[in-house]
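> build me a model from this:
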Amino acid sequence: MSETCISEQAAPVSSNTAPPSVRSVYVATAAEAVKNWQQNRANRWYKDGADPNDLTGDYAFQRLRKTWFTPKLDPKFKFRSEDKFYAIGSCFARGLEWALAKHKIAVESAAPEFARLKVAAKHKASSGLGFINKYNTFSILNELRWALDPAAVFPVKSIAQVTECTWSDPHTNPTLELAGFEETLERRRLMQKVTKRIINCRAVIITLGLVEVWRDLEADVYINSTPVPPLLQTQGDRYEFRLTSFVDNWANLEAIHALMSRYGHPDFRIVITVSPVPLMTTFSKMDVVLANTYAKSLLRSVAQEWAAAHDNVDYFPSYEIVQNSDRAAAWESDLRHVRGAGADQIMELFLQAYLR
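Below you'll find the predicted structure:
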């Protein structure tokens, strides 16, 4: 079997692990709950008589008037400056990589091999690193399995022919020009080669993005992004759209944890976060704003429960930091992409919480 495990077979797409049954995320005695309340300076939204414009106050209605929202953070663990990092997930993960690299932190996922790839003309503002974005928990799990598990093999059948001489790997982000079959396979080998570097990383950041996913019925595998338009036009019956549930995403995260426990760094730590970047468009029947609210609410909830279930997983509130900061400061004019200052604010809080 080759290093990249490419074959005609499809890897399993999710585990059979069920979500917690009747289990609370956190349980405290009455005395412990009162102690929590007494010691938590950020425990209250509002109080009669408090000055709403006192930006030094601890009440939420005061803190939310600042340009940048700064949540109270209680990290479970700390990273070391010599730790290697690996970020996987949506486009927001690329911003986190860039900010970490600025602080001279080793980021294995920001591989120079990707940066050298030539992007398509319509994506000229992006770098080759955008090629590795993973937008849903199915595609994150798939990529880790194909790279780490010797029994998991990449389903070559899912690479679809678009024109007479171009092919599409739907498990990548389509930022590169479509290429011939052999070059497409070579990009796939590169993806799996770099992903395998996660085993050297004690620090793993997972950024969750979407709950709308597509499945290749012919290859029997979930894919990373919407099939390119020519495939939907000519092979539409091959693909199926799914709006996933809490159970779907919980099972995938549990399978990721099991995979990392077996093949990852012996002392790995995962920080999970939810990308504040909204989905560009929805294939559901919902208003795109409602569809985005559903997605982010579900992912925020499953991330919290997953972190509560494992001592080596922690939730970091990237989503809340951006959503509760001043809109003009946080967002580009499209209200979709986070400004550089926003990413800097997030990473400053991340570094304070986990590295300082």
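> switch to C-alpha atoms for all contacts and neighbour counts from now on
OK.
> just the helices in this protein please.
30-39, 60-63, 91-102, 112-115, 137-148, 181-195, 229-234, 246-263, 288-309, 318-323, 327-330, 340-354 (DSSP state H).
> let me have those helices in JSON lines, extended by distance to Ala203 and mean neighbour count.
Formatted as JSON lines, those follow (distance: least, C-alpha to C-alpha, whole Å; neighbours: other C-alpha atoms under 10 Å):
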{"stretch": "helix 30-39", "distance to Ala203": "29", "mean neighbour count": "11"}
{"stretch": "helix 60-63", "distance to Ala203": "30", "mean neighbour count": "19"}
{"stretch": "helix 91-102", "distance to Ala203": "12", "mean neighbour count": "20"}
{"stretch": "helix 112-115", "distance to Ala203": "19", "mean neighbour count": "14"}
{"stretch": "helix 137-148", "distance to Ala203": "15", "mean neighbour count": "25"}
{"stretch": "helix 181-195", "distance to Ala203": "14", "mean neighbour count": "17"}
{"stretch": "helix 229-234", "distance to Ala203": "37", "mean neighbour count": "12"}
{"stretch": "helix 246-263", "distance to Ala203": "12", "mean neighbour count": "19"}
{"stretch": "helix 288-309", "distance to Ala203": "15", "mean neighbour count": "19"}
{"stretch": "helix 318-323", "distance to Ala203": "17", "mean neighbour count": "20"}
{"stretch": "helix 327-330", "distance to Ala203": "26", "mean neighbour count": "16"}
{"stretch": "helix 340-354", "distance to Ala203": "10", "mean neighbour count": "18"}
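> one more, please, to line up against the first structure:
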Amino acid sequence: MEKISPYQGLEPRAFWRTGYQEGDYPPADLYRPKWALSKTDRIVTAGSCFAQHVGRALRKNGFTVLDAEPAPEGLAPERHGENGYGMYSARYGNIYTTRQLRQLMEEAWDGPRDFDAIWTKGGRFHDAMRPNVDPQGLDSAEAVKAARVKHLAAVKEVFSQADVFIFTLGLTEAWMHKPSGQVYAIAPGTVAGVYDPSVHGFVNFRAAEVRADLVAALARLKETNPKLRVLLTVSPVPLTATASGGHILAATTWSKSVLRAVAGELYEDFPEVDYFPSYEIVTSTRAGISFFEPNFRQVTEAGVARVMQVFTAAHLGAAAPETETEEKTRKRSEEERQARKAERQKAKKG
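Alright, predicted model coming up:
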């Protein structure tokens, strides 16, 4: 039969009705890995807050996720997260922007920058590049500098050992130290420090800047680790706030669109870069709000599990954990939501 349309004969996944509207959700063949990932591959994780879920789920499913800065003995397990332990493959906290990632790679290989990177609060000292990893702060600026040197050595070591780097892109908005052009992890004054408009400036990175930063960061890594493979994801978690002047919904859409576009470009341009559609799975119209907590920001445990089931099924095949049905996932999300609602009501009564 003569082909009269370029869409004639394409796979069912290429069409909205057969690829998305009909059948189970998420679609079984939504994600086709560019390269294989085994449980023996040494994985490094980093990125925005959603990346924490990815790392935990990988460990739970038996993958080898490296940790260059484990919690010290004697620290209670419930305090690990608040002190930056066990979140990622090193104690760098959330890396929200590609500029942060690029800075981290440059510092790890070339040494820490000498700029306004130490904030104070209540007589305590905080690393402005990772202010949340020591919530109580340290005794002195010298202690912060020493801790950062040690941290950067761990970063360089763990990335040099990795087979796979999984990075979750989170935001395009950031706060910058104007004299040096370096960006902070969060806005000054949020955890520590004091906001000074003459020193601190807001920036919303454009697509070309995001791409340039990500390409530069990956190029630095591959100089030391030529066989490194990279898996990009985009966080489905909306912005908490925006300083862009726009509405938070529009600002979130802008930010995520830029990140998704750049991830798509790198997937097309670099054979070692793959993309996993966690953002699409959580935020699609079929998912609705079922994967989100009542605040429409945090992703539920059921939602994270659903995302990781798609990932593990693609990489482990028959060895992957059994996948929940769409109906069961929605039911579990609702049960989790009702349980949290009951806890809040009980707390109010108490």
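> that older thread, distance to Phe85 of structure 1 for the helices of structure 1 - can I get that in JSON lines?
Shown next, in JSON lines, are the helices of structure 1 (distance: least, C-alpha to C-alpha, whole Å):
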{"stretch": "helix 30-39", "distance to Phe85 of structure 1": "32"}
{"stretch": "helix 60-63", "distance to Phe85 of structure 1": "31"}
{"stretch": "helix 91-102", "distance to Phe85 of structure 1": "9"}
{"stretch": "helix 112-115", "distance to Phe85 of structure 1": "15"}
{"stretch": "helix 137-148", "distance to Phe85 of structure 1": "15"}
{"stretch": "helix 181-195", "distance to Phe85 of structure 1": "12"}
{"stretch": "helix 229-234", "distance to Phe85 of structure 1": "35"}
{"stretch": "helix 246-263", "distance to Phe85 of structure 1": "14"}
{"stretch": "helix 288-309", "distance to Phe85 of structure 1": "18"}
{"stretch": "helix 318-323", "distance to Phe85 of structure 1": "17"}
{"stretch": "helix 327-330", "distance to Phe85 of structure 1": "25"}
{"stretch": "helix 340-354", "distance to Phe85 of structure 1": "12"}
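> can you say which of these is nearest to His171 of structure 1?
Closest approach to His171 of structure 1 among these (C-alpha to C-alpha): helix 137-148, 6.7 Å.
> quick one: the biggest helix by length in structure 2 to chain centroid distance?
What stands out as the longest helix in structure 2, according to DSSP H, is helix 326-349. Relative to the centre of its chain, helix 326-349 of structure 2 is centred 25 Å away, using C-alpha atoms, centre = their mean, to the nearest Å.
> what is the orientation angle of it with helix 301-316?
Using axes from the mean of the first three to the mean of the last three C-alpha atoms, to 10 degrees, the inter-axis angle of helix 326-349 of structure 2 relative to helix 301-316 is 150 degrees.
> in terms of secondary structure, what does helix 326-349 of structure 2 contact?
If you count contacts as 3 or more C-alpha pairs under 8 Å, 6 or more residues apart in numbering; DSSP states H and E, helix 326-349 of structure 2 packs onto helix 301-316.
> quick one: the helix it packs on to structure 1 mean distance?
Taken against structure 1, helix 301-316 of structure 2 registers an average deviation of 1.8 Å after superposition, with mean C-alpha distance after the TM-score superposition for structure 1.
> relative orientation of that helix and helix 50-60 in degrees?
Using the same axes, to 10 degrees: helix 301-316 of structure 2 against helix 50-60 is 60 degrees.
> what lies in contact with helix 301-316 of structure 2?
Under the contact criterion C-alpha atoms under 8 Å, 6 or more residues apart in numbering, helix 301-316 of structure 2 has outside partners 26, 28, 31-33, 36-38, 53-54, 57-58, 61, 276, 278, 281-282, 290-292, 319-324, 329-330, 332-333.
> of those residues, select the buried ones using a ChimeraX command.
The buried residues among the contacts of helix 301-316 of structure 2 can be selected in ChimeraX (16 or more other C-alpha atoms under 10 Å) with this line:
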select :26,31,37,53,54,57,58,276,278,281,282,290,291,292,329,330,332,333
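> and Asp83 of structure 1, what's its match in structure 2?
Using TM-score structural alignment as the criterion, the counterpart of Asp83 of structure 1 in structure 2 is Asp41.
> so who does the residue lying closest to that match once chain neighbours are set aside touch?
Using C-alpha to C-alpha, 6 or more residues apart in numbering and skipping the chain neighbours, the partner closest in space to Asp41 of structure 2 is Asp163 (5.8 Å). Contact partners of Asp163 of structure 2, counting by C-alpha under 8 Å, 6+ apart, are Asp41, Arg42, Ile43, Lys227, Leu228, Arg229.
> and what of Arg116 of structure 1?
Going by C-alpha under 8 Å, 6+ apart, Arg116 of structure 1 touches Gly128.
> distance check, it against Ala152 of structure 1.
Per C-alpha to C-alpha, to the nearest Å, Arg116 of structure 1 is found 28 Å from Ala152 of structure 1.
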